[in-house]
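Participant: this is a predicted model, with the sequence first.
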Amino acid sequence: MLGVTGSTGHLGGRIARLLAAEGVQQRLVVRTPAKAPQLPGSTVVQASYADGAAVRRALEGLDTVLMVSAAEAEDRLEEHRTFVDAAAAAGVRRLVYTSFYGAAPDATFLLARDHHLTERHIERSGMVPTFLRDNLYADFFPLLAGADGVIRGPADDGRVAAVAQDDIAAAAVAVLLDPGAHAGRTYELTGPAAITLTEAAATMSRVLGRDFSFVDETLEEAYASRSAYGAADWQVAAWVSTYTAIAAGELAGVTGDVELLTGRPATSLEELLTPGG
């Protein structure tokens, strides 16, 4: 039996459904059991990342656990550390963690720094890690645009190798079906090409049949345009740093890790958006 977190979300839900289709027994660890998917061979237990005692009880007896990174929050790093410590205390031997592409202490994308610190904490825990470093989700590109179809942000003409969530899920399942073969490995999961946001907008316009465009903002404009959302300062800074990371070229690397793990090429943005593609 595998332990799987995040099954009520987009990525974790995809992974859990694929594992169920493979006949894998799963223990789905969720904050809200009523929202958990009903899958054959699965049991549901309640635990939030911040509740170490509940996490320990939920993971006892499991050898391998998928840790989907928690929802963005100011205290997410502390939640991650609590979960990791509880998993180690429960006797988990292998932890597969969904991290972020280019996770580093000085990453331009601010949340990638938290992923780096989470990786280091896992490495110190005594568990054997596998890190799946996902680039930006290509699925979310249409959501970057406002009601007018314009994507705004200080990305300049930087490129991003955004990856489809289905590709991440398939890669994660390949790892979870044979975790020993991927022990201690780090995979950088990207799309098949690095594209600018102008190119992304052109692709979305062509495939989705409505006009999209990209407008490069200054930092001052970016912070001002997001102030209307009423989000906390850390959240706004994280949003803006997504674009400055693209401008800095830190999300432009293209790898073959999706194909290495899944046996098929990574999905392009056009393929992702094309109905039946």
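Facilitator: Noted; the coordinates are in hand. Numbering: from 1, shown residues only.

Participant: for the rest of this, base every contact and every neighbour count on C-alpha atoms.
Facilitator: Noted.

Participant: for the stretch 151-277 of the chain, which segments count as strands?
Facilitator: In chain order, the stretch 151-277 of the chain shows strands spanning 186-189, 213-216, with DSSP state E, counting those that start in this stretch as the criterion.

Participant: off-centre distance for the first one?
Facilitator: I take that to be strand 186-189. Centroid separation for strand 186-189 versus its chain: 11 Å, with C-alpha atoms, centre = their mean, to the nearest Å.

Participant: which other helices and strands does it contact?
Facilitator: strand 128-134, helix 257-262 (3 or more C-alpha pairs under 8 Å, 6 or more residues apart in numbering; DSSP states H and E).

Participant: now tabulate those in JSON lines and tack on distance to residue 240 and mean neighbour count.
Facilitator: Below are those laid out as JSON lines (distance: least, C-alpha to C-alpha, whole Å; neighbours: other C-alpha atoms under 10 Å):
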{"stretch": "strand 128-134", "distance to residue 240": "19", "mean neighbour count": "23"}
{"stretch": "helix 257-262", "distance to residue 240": "27", "mean neighbour count": "19"}
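
Participant: got another, please set it beside the one above:
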Amino acid sequence: MTTIAVTGATGSVGGAVAHLLSEAGLEQRLVVRSPDRAPQIPGAHVVQASYGDTEASDAALAGVDVLFMVSGAESAERLDQHRAFVDAAARAGVQHVVYTSFLGASPTAVFTLARDHWYTEEHIRASGMAYTFLRDSFYLDFLPMLAGEDGVIRGPAGQGRLGAVAREDVARVAAVVLQDPASHAGQTYELTGREALSIPEAIEVIREVTGRDLAYVDETVPEAYESRRVYDAPDWEVHAWVSTYTAIAQGELATVTGTVERLTGRPPLTLRELLSQQTG
């Protein structure tokens, strides 16, 4: 019997995957940093480990056949932590890793954090384990959260478009892959929504559905760095924030694929549908 381990079960994507697997009648191991926050799911066994904790990771992954690896929290150490966890999986004898990567991951991606995903993919490829990469676009759920407390979204995105994908749709794809991993071995799936919106178009949808009166300020790149100085964040984080918008402006995230519907049999949510579902 295949043993499936799911990381990130205390988060939105990992938690949704765990519930979907449970509904499919599959037992699973939930690998979490904080067991007290783990969801109570039938057929799930909770173990504690973090990506950077080698000893705990070795123990948590012992006997696991298939691993769903949700990318770790953004940090300067994330890539090193990813590599350590992949190494632990290989030592434990994991046969297949399903990893949540990022759309357009490459060593030269405009969005700086997409580079971390590329190098994580490369480490998984080199491990000898079978793999499936889910290259998610930005999450549709986060679009309303781009606005500051003043209701303004600021960034140098221009009129670039974004084919954002709902976390719910990413989870549905992951659950499909995890139930038959051999059929998806060696595949890299680009997961997007079914429309590509500009920031002003997204704001209009948010306004119509939720009533929030948002505005957009199309900053220059120097203005974007200057407006974020107030947060006193480390350089890597500021570069990530700004490159979120420059990646949109340069068209790297305008991609729209039919992958979600092809793998799950259901089209991905639009922003309007997601917001309507949330405000229901």
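Facilitator: It's in. None of these values were measured; they are calculated from a predicted model.

Participant: and the TM-score between them?
Facilitator: Between these two chains, after superposing, the TM-score reads 0.98 (TM-score structural alignment, normalised by the length of the first structure); 277 aligned residues with a C-alpha RMSD of 1.0 Å.

Participant: coming back round to it: for residue 61 of the first structure, find the nearest of the helices and strands packed on strand 186-189 of the first structure.
Facilitator: Using C-alpha to C-alpha as the measure, strand 128-134 is the one of these that comes nearest residue 61 of the first structure, at 16.0 Å.

Participant: residue range for the closest one in the second structure?
Facilitator: Residues 130-136 of the second structure are matched to strand 128-134 of the first structure when aligned by TM-score structural alignment.

Participant: how about the nearest residue to residue 79 of the first structure once chain neighbours are set aside, what does it touch?
Facilitator: Nearest residue to residue 79 of the first structure, sequence neighbours excluded (C-alpha to C-alpha, 6 or more residues apart in numbering): residue 50, at 4.8 Å. Contacts for residue 50 of the first structure were tallied using C-alpha atoms under 8 Å, 6 or more residues apart in numbering; they are 78, 79, 80, 82, 83.

Participant: what do we get in the second structure for the last one?
Facilitator: Looking back up the chat, that one is residue 83 of the first structure. Under the alignment (TM-score structural alignment), residue 83 of the first structure pairs with residue 85 of the second structure.

Participant: returning to that earlier point: point out the most buried one among the strands of the stretch 151-277 of the first structure.
Facilitator: Counting by mean count of other C-alpha atoms under 10 Å, strand 186-189 has the highest mean neighbour count of the strands of the stretch 151-277 of the first structure, with a mean of 22.

Participant: what residues in the second structure pair up with that strand?
Facilitator: So strand 186-189 of the first structure is aligned with residues 188-191, judged by TM-score structural alignment.

Participant: give me the mean deviation of the matching stretch from the first structure.
Facilitator: Between stretch 188-191 of the second structure and its aligned stretch in the first structure, the superposed structures give an average distance of 0.3 Å (mean C-alpha distance after the TM-score superposition for the first structure).

Participant: can you turn the buried part of the contacts of residue 50 of the first structure into a ChimeraX selection?
Facilitator: Command for ChimeraX that selects the buried part of the contacts of residue 50 of the first structure, burial taken from 16 or more other C-alpha atoms under 10 Å:
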select :79,80,82,83
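
Participant: in helices, which of the contacts of residue 50 of the first structure appear?
Facilitator: When the contacts of residue 50 of the first structure are checked against helices using DSSP state H, the ones located there are 78, 79, 80, 82, 83.
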